[in-house]
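Asks: fold the following for me, if possible:
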Amino acid sequence: MRRPGTVAATAAALAAAVAVLLAAAAPAQATGYRYWSYWLRSGGAWTYAQTGPAMHVPADGTVEGWRFAVSRDAAAKAVQPRGAADFATICAGTPAVKGSKRVALVMDPGTPADASGGETPPAPRTACARVPSDASSADALAAVARPLRYDSAGILCAISGYPRAGCGEAVASGPAPAASSAAPHHDGGPSVGLYAGAAAVAALAGAAVWQTRRRRHPRSPQP
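Replies: I've put the predicted structure just below:
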């Protein structure tokens, strides 16, 4: 026969298992990243660039954008540049020159909520870079927005000296988003199987406690 002390210990262990399961059921924290995202303008809308600026060679008349923000997902939920993005307006005062090209740039340092270390974001601005015809997007940015800061992996960390420190650091950005039709998996909370497992463990814990009490306080036999 199992001793009451052993049964009580088993009940405690099962209760602890319930606590672990419930803790695991808490909504996961999604991670965002604080960085300068890079955008291309096409058809009046921004498109998240699929290559780095050093690998992209823009044509004359191109509009490109940069936005500093905390973005949860690189492409789907990255924060776009704000403000007007019209080539004719941005490059109106920069005449065309043979053998060169003009690239309009929109640079949006974001909001105070996106800043880190107590920094105040500078105002968004636009600039028209006139660069050689074979220049990359990185060359165009360097022509109008120095100083630029890169890390050892070649990731752009700062434009015009902002921010002073940091480079793509992870930032906890609250509960993970609920599953969508494009992602048929459960991100926002515990699954049905997890709830069922917790319920089963809780039932076992309750049964163990009941057995302990029954042995300590046996019922009188019926006449």
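
Asks: all contacts plus neighbour counts: C-alpha atoms, from now on.
Replies: Fine.

Asks: now the helix or strand harbouring Trp66, how far from the chain's geometric center?
Replies: Element membership for Trp66, per DSSP states H and E: strand 62-71. Mean C-alpha position of strand 62-71 versus that of the full chain (CA atoms, centre = their mean, to the nearest Å) differs by 15 Å.

Asks: so what does it touch, helix or strand wise?
Replies: When contacts are defined as 3 or more CA pairs under 8 Å, 6 or more residues apart in numbering; DSSP states H and E, strand 62-71 packs onto strand 29-42, strand 100-108.

Asks: may I see the buried residues of the shortest one?
Replies: Going by neighbour count (16 or more other CA atoms under 10 Å), the buried part of strand 100-108 is 101-108.

Asks: to compare against the first, here's another:
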Amino acid sequence: MSGRRHRCGLPAVRPRQEAAVIRRGTTMLALVLPVLLLTLFGGGPAQAVGYRYWSFWERDGDRWTYASQGPSTARPADGDVQGFRFAVSVDSQDATKPRGTADFAAVCATTPARAGEKRLALVLDFGTPADAPSGETPPAPRTACARVPEDATTADALAAVAKPLRYDTNALLCAIAGYPQKGCGEQVGGSEQTEQAGRPGASDGTGTTAAGTAHHGPSVGVLVAAAAVAVLGGAAIWQARRRRS
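Replies: Predicted structure coming up:
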């Protein structure tokens, strides 16, 4: 009889244990979930830091590629097309490409070839008012055909057609044709200040930037939070079932 009473009493004890485990799991969720949410959403969206500078580009067929070396060391060949764009960019992946005509035959049509010299087509894009330093207005984009000695660098070609140039103490190109009048690669606000028009794939192949591309769907942080909640809740249920068995 006592054994039967003992067995009959077990179900009365286990629900209490199960309830206690569930309460502990619920309490844990109540403590951890606000911290997760605050960590994920409390700080707001981060903004990338940009820099205002002249980027240097090379024409490869019908597209622009970011130059692998600076204009003071690059030695282009006769018939090459190179470009410069003034804009606010985070890095080379975010840099905005030059706009305007980028065809050697068109740019150098009125500049005849000479023995011992080479011709380079230069595309100079002074950017937009949104990217201009305070109080300055960017000149209109233009092209120029530089005829220079065969061993000349891009910087030499630029100096032949777009003076005055300005460099900083580290040989960073700061100004072309006197623009901008001041500043050199200074840090500015986030990437939202960069031009949003002229995305990759535009039919005219003008300006482009990788910044501002929208990504839809849940963020990694949201998925991590959801997974953490699921794990905590599952642990409470598992412990309750384990005690029941």
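
Asks: need the helices and strands packed on strand 62-71 of structure 1 in CSV (columns: distance to Gly117 of structure 1).
Replies: Shown next, in CSV, are those (distance: least, CA to CA, whole Å):
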stretch, distance to Gly117 of structure 1
strand 29-42, 12
strand 100-108, 18
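
Asks: which stretch among the ones you listed comes nearest Ser116 of structure 1?
Replies: For these, proximity to Ser116 of structure 1 was assessed by CA to CA; strand 29-42 is nearest, at 8.6 Å.

Asks: which bit of structure 2 covers the helix or strand following the closest one?
Replies: Moving toward the C-terminus from strand 29-42 of structure 1, the next helix or strand (DSSP H and E) is strand 45-48. Mapping strand 45-48 of structure 1 onto structure 2 (TM-score structural alignment) gives residues 63-66.

Asks: please apply the same query to stretch 144-160 of structure 1.
Replies: Mapping stretch 144-160 of structure 1 onto structure 2 (TM-score structural alignment) gives residues 161-177.

Asks: any idea how far that stretch is from the chain center?
Replies: Using CA atoms, centre = their mean, the offset of stretch 161-177 of structure 2 from its chain centre is 25 Å.

Asks: what residue of structure 1 matches up with Gly44 of structure 2?
Replies: If you follow Gly44 of structure 2 across to structure 1 using TM-score structural alignment, you land on Ala26.

Asks: residues touching that match, list them.
Replies: Listed by CA atoms under 8 Å, 6 or more residues apart in numbering, the contact partners of Ala26 of structure 1 are 189-190.

Asks: hey, where'd the helices end up in structure 2?
Replies: Ranges of helices in structure 2, per DSSP state H, are 2-41, 104-107, 154-161, 220-244.

Asks: of the ones you listed, which approaches Gly135 of structure 2 most closely?
Replies: Comparing those by CA to CA, helix 154-161 comes nearest, at 25.3 Å.

Asks: same for the closest one, what does it pack against?
Replies: Where contact means 3+ CA pairs under 8 Å, 6+ apart, helix 154-161 of structure 2 is packed against strand 142-149.

Asks: what angle separates the strand it packs on from helix 154-161?
Replies: For strand 142-149 of structure 2 against helix 154-161, the angle by axes from the mean of the first three to the mean of the last three CA atoms, to 10 degrees is 110 degrees.

Asks: need the residues that contact strand 142-149 of structure 2.
Replies: Contacts with strand 142-149 of structure 2, where a contact means CA under 8 Å, 6+ apart, come from 100-101, 107-108, 111, 113, 116-125, 156-158, 160-161.

Asks: try stretch 64-75 of structure 2
Replies: For stretch 64-75 of structure 2, contacts defined as CA under 8 Å, 6+ apart pick out 55-59, 92, 97, 151-156.

Asks: of the residues you listed, buried ones?
Replies: Buried members of the contacts of stretch 64-75 of structure 2, counted by 16+ other CA under 10 Å: 55-59, 97, 152-156.

Asks: quick revisit: which of the helices and strands packed on strand 62-71 of structure 1 sits closest to Arg214 of structure 1?
Replies: Arg214 of structure 1 lies closest to strand 29-42 among those, at 43.8 Å (CA to CA).

Asks: mean distance, the closest one to its aligned residues in structure 2?
Replies: Its matched residues in structure 2 lie on average 1.0 Å from strand 29-42 of structure 1 after superposition (mean CA distance after the TM-score superposition for structure 1).
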